[in-house]
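Asker: Here is a sequence with its predicted model. Questions after.
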Amino acid sequence: MNEDKDQAARAPANDVGDAAVGEFPDEGAATVSPEERVEALEQELAEAKDRLLRALAETENVRRRAQREREDTLKYAISNFARDLLSPVDNLRRALDSVKEAEIDDPRAKSLLDGVAATERELLATFERHGLKRIDPKGERFDHNFHQAIFEAERPGAAPGTIIEVLQPGYVLHDRLLRPAMVGIAKAGSPPAEDSASDEET
């Protein structure tokens, strides 16, 4: 009985001690002020906004790239087909160049030649409607982006680097080279020989 009374007497003291511990937190524990909490949230929000903007920019870049690729696919879809048509057109031109109209006496032969010329014109007009254009650069400056030099020769009155002959015309599809023009270009002439009389004087 005496032991029970002693325990009952000590119990309130323990409760008071426990309450005291709860009322006074550890002084070493970190405390965050409302201002610091707001600042941390604002920083997190700014970082999330930056990530979102970067993701949106990347998505837009992907969309534009895909759109550009689709446009290029449609724009140059006929490249292989157009390239295969160049040889027949070249043959039409060779046929026309091989015969001089003034030398044709037979009206039927002349009519046939006119038909070949009309066919060539119609084909070239069809090419242009689809963005395919012929390069016939005689008299122009040589441009390695569109021309392929086959030979060089001296040509009086022609500046060096000028195209003096087109062996085979080139073609571009829109802004893309389909076939370079094969050309001959003028080169600088040999320096004039010194006069023998002037040599003797010197």
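Answerer: That came through, no problem. Numbers count the residues shown, from 1 in each chain.
Asker: Please make it C-alpha for all contacts and neighbour counts, starting now.
Answerer: OK.
Asker: What segments of the chain are helices?
Answerer: Secondary structure of the chain (DSSP state H): helices at 2-23, 34-75, 79-98, 107-129, 196-201.
Asker: Export those helices as JSON lines, with columns for distance to Q148.
Answerer: JSON lines is the format used below for the helices of the chain (distance: least, CA to CA, whole Å):
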{"stretch": "helix 2-23", "distance to Q148": "93"}
{"stretch": "helix 34-75", "distance to Q148": "25"}
{"stretch": "helix 79-98", "distance to Q148": "17"}
{"stretch": "helix 107-129", "distance to Q148": "22"}
{"stretch": "helix 196-201", "distance to Q148": "41"}
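Asker: One more to weigh against that first structure:
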Amino acid sequence: MSIMKEQEHQEEHMPKEEQDQQQSPQDAAEPMENIESVEVSEEDPRIAELQKALDDSQRQVEKLREDLVRYAADFENFRKQKEREARVAGERAVENLMREILPVVDDVDRVMQHSAATLSNSDQARPFVEGVELLRKNLMNWLDKKGVKKIEAQGQKMDVNFHEAITQLDHPDAEPDTVIEEYQAGYMLGEKVLRHSKVVVSK
């Protein structure tokens, strides 16, 4: 029997496991090549398209989020501006109302200064004087509740922030630039001057 026939005879009677182990390297590499070809085939173009669509969606979501934050900030600024405008308008309305009432206060003060001493000596006029005093008291209480305060002037150092000098006079008992007479009372609304006190100042 020739050598080739003897090898064929041996392979025919060799167990299958040993035959598999004796396969050539080329035959063993074929399954790996098939696996790689399968993996490559899984790189479907649709995956890239889906990834691109996902990235686009994420960018759109981020843009919408930024827009929402900006709109919320704009709305908050708008709300604060309207609140500020409403507050300023309310303060201006109160300020104008107080200025309109001040002449009434002046009239009541003049009645008290020039007529009270004379009328109080008359029994018939006393109820009138008491009525005027009560009116002034109630009026000043109302102004006080609204935040209106009388500016102190008599005997104070002249202050252009609160006083308006209408004239200057020599006064032996007063230091220079001292208020020696109040011609018209001044008032403040909170920290704001409604009307400066008109005063006479010593030289």
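Answerer: Received, thanks. Just so we're clear, the structure is a prediction, and the values are computed from it rather than from any experiment.
Asker: TM between them?
Answerer: Aligned and superposed, the two chains score 0.59 in TM-score terms (TM-score structural alignment, normalised by the length of structure 1); 145 aligned residues with a CA RMSD of 3.0 Å.
Asker: counterpart of R141 of structure 1 in structure 2?
Answerer: Per TM-score structural alignment, the equivalent position to R141 of structure 1 in structure 2 is K157.
Asker: no, scratch that, I was asking about T119 of structure 1
Answerer: In structure 2, the residue paired with T119 of structure 1 is L135, using TM-score structural alignment.
Asker: D175 of structure 1 too?
Answerer: Using TM-score structural alignment, D175 of structure 1 lines up with E191 in structure 2.
Asker: got it, and S87 of structure 1?
Answerer: Under the alignment by TM-score structural alignment, S87 of structure 1 pairs with P103 in structure 2.
Asker: Give me the neighbour count for that match.
Answerer: By other CA atoms under 10 Å, the residues close to P103 of structure 2 number 11.
Asker: Repeat that for R141 of structure 1.
Answerer: By other CA under 10 Å, the residues close to R141 of structure 1 number 16.
Asker: In space, what's closest to T167 of structure 2 - neighbours in sequence excluded?
Answerer: Nearest non-adjacent residue to T167 of structure 2, counting by CA to CA, 6 or more residues apart in numbering: V200, 5.2 Å away.
Asker: try D90 of structure 1
Answerer: Leaving aside its sequence neighbours, D90 of structure 1 sits nearest to Q168 (CA to CA, 6+ apart; 7.9 Å).
Asker: That neighbour: how many residues sit nearby?
Answerer: For Q168 of structure 1, the neighbour count with other CA under 10 Å is 18.
Asker: my read: it touches I150, true?
Answerer: No: with contact defined as CA atoms under 8 Å, Q168 of structure 1 does not reach I150; the gap is 10.2 Å.
Asker: shared neighbours, those two?
Answerer: M182, V183 (CA atoms under 8 Å, 6 or more residues apart in numbering).
Asker: List the residues that contact Q184 of structure 2.
Answerer: If a contact means CA under 8 Å, 6+ apart, then Q184 of structure 2 has D106, S197, K198, V199 as its contacts.
Asker: List only those of those residues flagged as buried.
Answerer: Buried members of those, scored by 16 or more other CA atoms under 10 Å, are S197, K198, V199.
Asker: coming back round to it: of all the helices of structure 1, which lies closest to A158 of structure 1?
Answerer: helix 79-98 (24.1 Å; CA to CA).
Asker: between that closest one and helix 107-129, how big is the angle?
Answerer: 150 degrees (axes from the mean of the first three to the mean of the last three CA atoms, to 10 degrees).
Asker: Helix 79-98 of structure 1 vs structure 2, average offset?
Answerer: By mean CA distance after the TM-score superposition for structure 1, the fitted helix 79-98 of structure 1 averages 1.3 Å away from its aligned residues in structure 2.
Asker: I am finished for the moment; much appreciated.
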